[in-house]
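Participant: I'd like to go over a predicted model; first the sequence, then the structure.
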Amino acid sequence: MKSDSKIYRFFFGQRGERHLPFGAILLILVPFLIGGLYFQNRKYNALSANPEHTSTVISDIGYIGTSGPIIYYNFTVNGVTYKGGMHAKGFAVGDSIGVVYQKDNPENNMTVFKYYDGPSYGSVTIFVLAAIVLALYRWRKINRKYNESCPELDGTGRCSIYRIDKEYIFVTVYNVTASLPIKFLPIDCGNGEFENTLMEIFHASLHGKYVELKNAELIKAMKQRSWRQLYQHSKGVLLKHDSRTLEILPTRKATDGKGLDWDYSRALSFELGGASWKDIINSTRKLLEHHETD
């Protein structure tokens, strides 16, 4: 499943998201919910199949967080003392209370009014309703056309992208100087991966700490043998933005054959207030796939 598909993003979020994905939350909570419900029903069914009644008094009242008071009680069966407790209001230490316990296992017990109320599904109902609401909200959000509007971009960011045979190379640009970090993506990556990597590089160019590198160090970090080899076997674009406009400036082979020049005739400009981010990504990739004629 591709990472920019709707189903993938519904459960696991977009690549690069830092919050806990929806699917991860479900994978954590659902087993606990099912296990707790199974244990509760099993305990109640075993008790109701072989019940015994007795009476006792409340021995203590405690509090855990803001969940309300918990009453505690003790009772004795065949000379053995057993304990129990439940959330309840309006009681005081010393009040009489009825208890139902499992005849062959008195450790399984509860108060009379809890027993006759039957298994509680309130927490399950609340969880299911909350999960449905969150799922509908998330699906509605994801089901919108992919990245139709542009994200807010502050300041002035720059990113160089090179397309070689099997991958894209994203390079951070501080003003006019290329540096780290450098990111790599396969040519067949999804638009979501492409976008998130681009945004990471933009963020680095705005907020990262600039470390000056020599050309030999930079080309090595890009995993290329030489700048000449990179220029001969790659397509390149420079993306730069301010808070209102994003420009894409492609490269072309230099007339002397020794490097790359800017190809202003194919440059593109987008107004961030009304442009489609999907169009920006597709246009960038299309420029990188452009084949020049001799």
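Facilitator: Yep, it's here.
Participant: switch to C-alpha atoms for all contacts and neighbour counts from now on
Facilitator: Fine.
Participant: what packs against whichever strand or helix holds residue 101?
Facilitator: Residue 101 belongs to strand 96-102 when elements are defined using DSSP states H and E. Other helices and strands packing on strand 96-102, by 3 or more Cα pairs under 8 Å, 6 or more residues apart in numbering; DSSP states H and E, are helix 22-49, strand 51-63, strand 105-111, helix 112-117.
Participant: most tightly packed of the ones you listed?
Facilitator: strand 105-111 (a mean of 19; mean count of other Cα atoms under 10 Å).
Participant: try this one side by side with the last:
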Amino acid sequence: MNGVTYNGGMHANGFAVGDSIGVVYQKDNPENNMTVFEYYDGPSYGSVTIFVLAAIVLALYRWRKINRKYNDSCPELDGTGRCRIYRTDKEYIFVTVYDVTASLPIKFLPISCDNRDFENTLMEIFHASLHGKYVEMKNAELIKAMRQRSWRQLYQHSTGVLLKHDSRTLEILPTQKATDGKGLDWDYSRAISFDLDGGSWKDIINSTRKLLEHHETDR
């Protein structure tokens, strides 16, 4: 029995460059010749596949972060969602609006929060206004849930905006102090509208926070 070793230089039958193949053959009985794999020093297809998939996932994640950071295209928003935001000197208060009525859930963020936290909370409220369960509340119950002493105190020491969207546009409607000093009125002159198809989500968040800072609060 003679043996011949072939050091492969091509990729064939699952083997890559550098694979060694031992060929065992018999001169008198060629029909009994067979190939024996002495060793295989290349990676298996399974490990290669896992490595490639991991690289693709990592690349997509990095691309998404970069695209999110520099392009900030608007997310797809379905239906008609509404969120009311109040700003005191200490925090933002996000209130879910069902049609025209405010209710739970209510979220709170510190004034120093970053845009990502602000965005995530806004999206949670939008989702709740579309898919949540409306809970009827009395005004006294609602203001207590907002951690405020009274509506009068909130109106005197806060600014506010209403954000509402459909599948194509998002509108930010700010408030202003009422002429009688007893509440807040809508300030249509400063309202801003964004086209969700080509708008910048970063601009929406920055514009919202800027409108909320238009008047100083002195709680």
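Facilitator: That came in fine, so what should we check first? All of these numbers come straight from a predicted model, not from anything done at the bench.
Participant: TM-score for the pair, please.
Facilitator: Put the two chains on top of each other and the TM-score (sequence alignment, normalised by the length of structure 2) is 0.74; 218 aligned residues with a Cα RMSD of 8.6 Å.
Participant: quick one, which of the helices and strands packed on strand 96-102 of structure 1 is nearest to residue 286 of structure 1?
Facilitator: With Cα to Cα as the measure, helix 22-49 is the member of those nearest residue 286 of structure 1 (32.9 Å).
Participant: structure 2: which residue goes with residue 133 of structure 1?
Facilitator: In structure 2, the residue matched to residue 133 of structure 1 (sequence alignment) is residue 57.
Participant: secondary structure element for that match?
Facilitator: helix 45-70.
Participant: against residue 58 of structure 1, how distant is residue 288 of structure 1?
Facilitator: Using Cα to Cα, to the nearest Å, one gets 77 Å for the distance from residue 288 of structure 1 to residue 58 of structure 1.
Participant: got it, and residue 185 of structure 1?
Facilitator: 66 Å.
Participant: all the helices of the stretch 151-294 of structure 1, residue numbers only.
Facilitator: Along the stretch 151-294 of structure 1, counting by DSSP state H, counting those that start in this stretch, helices occupy 191-207, 215-221, 227-232, 277-288.
Participant: which of those helices is buried the deepest?
Facilitator: helix 191-207 (a mean of 20).
Participant: how many other residues sit next to the aligned residue in structure 2 for residue 163 of structure 1?
Facilitator: Aligned by sequence alignment, residue 163 of structure 1 pairs with residue 87 of structure 2. Residue 87 of structure 2 sits with 25 neighbouring residues when counted by other Cα atoms under 10 Å.
Participant: what's near enough to touch residue 87 of structure 2?
Facilitator: The neighbours of residue 87 of structure 2, taking Cα atoms under 8 Å, 6 or more residues apart in numbering as the test, are 93, 111, 158-160, 212-213.
Participant: let me know the closest of those to residue 177 of structure 2.
Facilitator: residue 159 (8.3 Å).
Participant: re earlier: to residue 7 of structure 1, which of the helices and strands packed on strand 96-102 of structure 1 lies closest?
Facilitator: Nearest of these (Cα to Cα): helix 22-49, 10.4 Å.
Participant: and residue 206 of structure 1? What does it align with in structure 2?
Facilitator: Using sequence alignment, residue 206 of structure 1 lines up with residue 130 in structure 2.
Participant: out of the helices of the stretch 151-294 of structure 1, nearest to residue 181 of structure 1?
Facilitator: Nearest of the helices of the stretch 151-294 of structure 1 (Cα to Cα): helix 191-207, 7.3 Å.
Participant: about what we covered before: keep only those of the contacts of residue 87 of structure 2 that are in strands.
Facilitator: 93, 159-160 (DSSP state E).
Participant: which one of those has the most neighbours?
Facilitator: residue 160 leads these on contacts (other Cα under 10 Å) with 30 neighbours.
Participant: alignment lookup: residue 257 of structure 1 to structure 2.
Facilitator: Residue 257 of structure 1 maps onto residue 181 in structure 2, by sequence alignment.
Participant: count of residues packed around that match?
Facilitator: Around residue 181 of structure 2 there are 11 residues (other Cα under 10 Å).
Participant: which residues does it contact?
Facilitator: With Cα under 8 Å, 6+ apart, residue 181 of structure 2 has these contacts: residue 156.
Participant: quick check: the gap between it and residue 69 of structure 2.
Facilitator: Residue 181 of structure 2 sits 41 Å away from residue 69 of structure 2, going by Cα to Cα.
Participant: please apply the same query to residue 210 of structure 2.
Facilitator: Residue 210 of structure 2 is 19 Å from residue 69 of structure 2, by Cα to Cα.
Participant: wait, residue 36 of structure 2 sits on residue 6?
Facilitator: No - taking contacts as Cα atoms under 8 Å, residue 36 of structure 2 lies outside contact range of residue 6: 10.8 Å.
Participant: intersection of neighbour lists for these two?
Facilitator: The contact lists of residue 36 of structure 2 and residue 6 share 21-23, where a contact means Cα under 8 Å, 6+ apart.
Participant: pick the one among these closest to residue 176 of structure 2.
Facilitator: Using Cα to Cα, those come closest to residue 176 of structure 2 at residue 21, 82.4 Å.
Participant: I figured that closest one hits residue 15, correct?
Facilitator: No - judged on Cα under 8 Å, residue 21 of structure 2 makes no contact with residue 15 at a distance of 9.6 Å.
Participant: center of structure 2, which residue is that?
Facilitator: residue 120 (6.8 Å; Cα atoms, centre = their mean).
Participant: what is the aligned counterpart of that one in structure 1?
Facilitator: By sequence alignment, residue 120 of structure 2 lines up with residue 196.
Participant: swap in residue 27 of structure 2?
Facilitator: Match for residue 27 of structure 2 (sequence alignment): residue 103.
Participant: check residue 159 of structure 2 too.
Facilitator: Superposed on structure 1 with sequence alignment, residue 159 of structure 2 falls opposite residue 235.
Participant: contacting residues for residue 171 of structure 1?
Facilitator: Counted by Cα under 8 Å, 6+ apart, residue 171 of structure 1 has contacts 159-161, 178-183, 201.
Participant: sorry, back to before: need the helices of the stretch 151-294 of structure 1 in a markdown table (columns: distance to residue 40 of structure 1).
Facilitator: What follows is those, written out as a markdown table (distance: least, Cα to Cα, whole Å):
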| stretch | distance to residue 40 of structure 1 |
| --- | --- |
| helix 191-207 | 43 |
| helix 215-221 | 58 |
| helix 227-232 | 65 |
| helix 277-288 | 50 |
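Participant: residue contacts, the match of residue 133 of structure 1?
Facilitator: Per Cα under 8 Å, 6+ apart, neighbours of residue 57 of structure 2: none.
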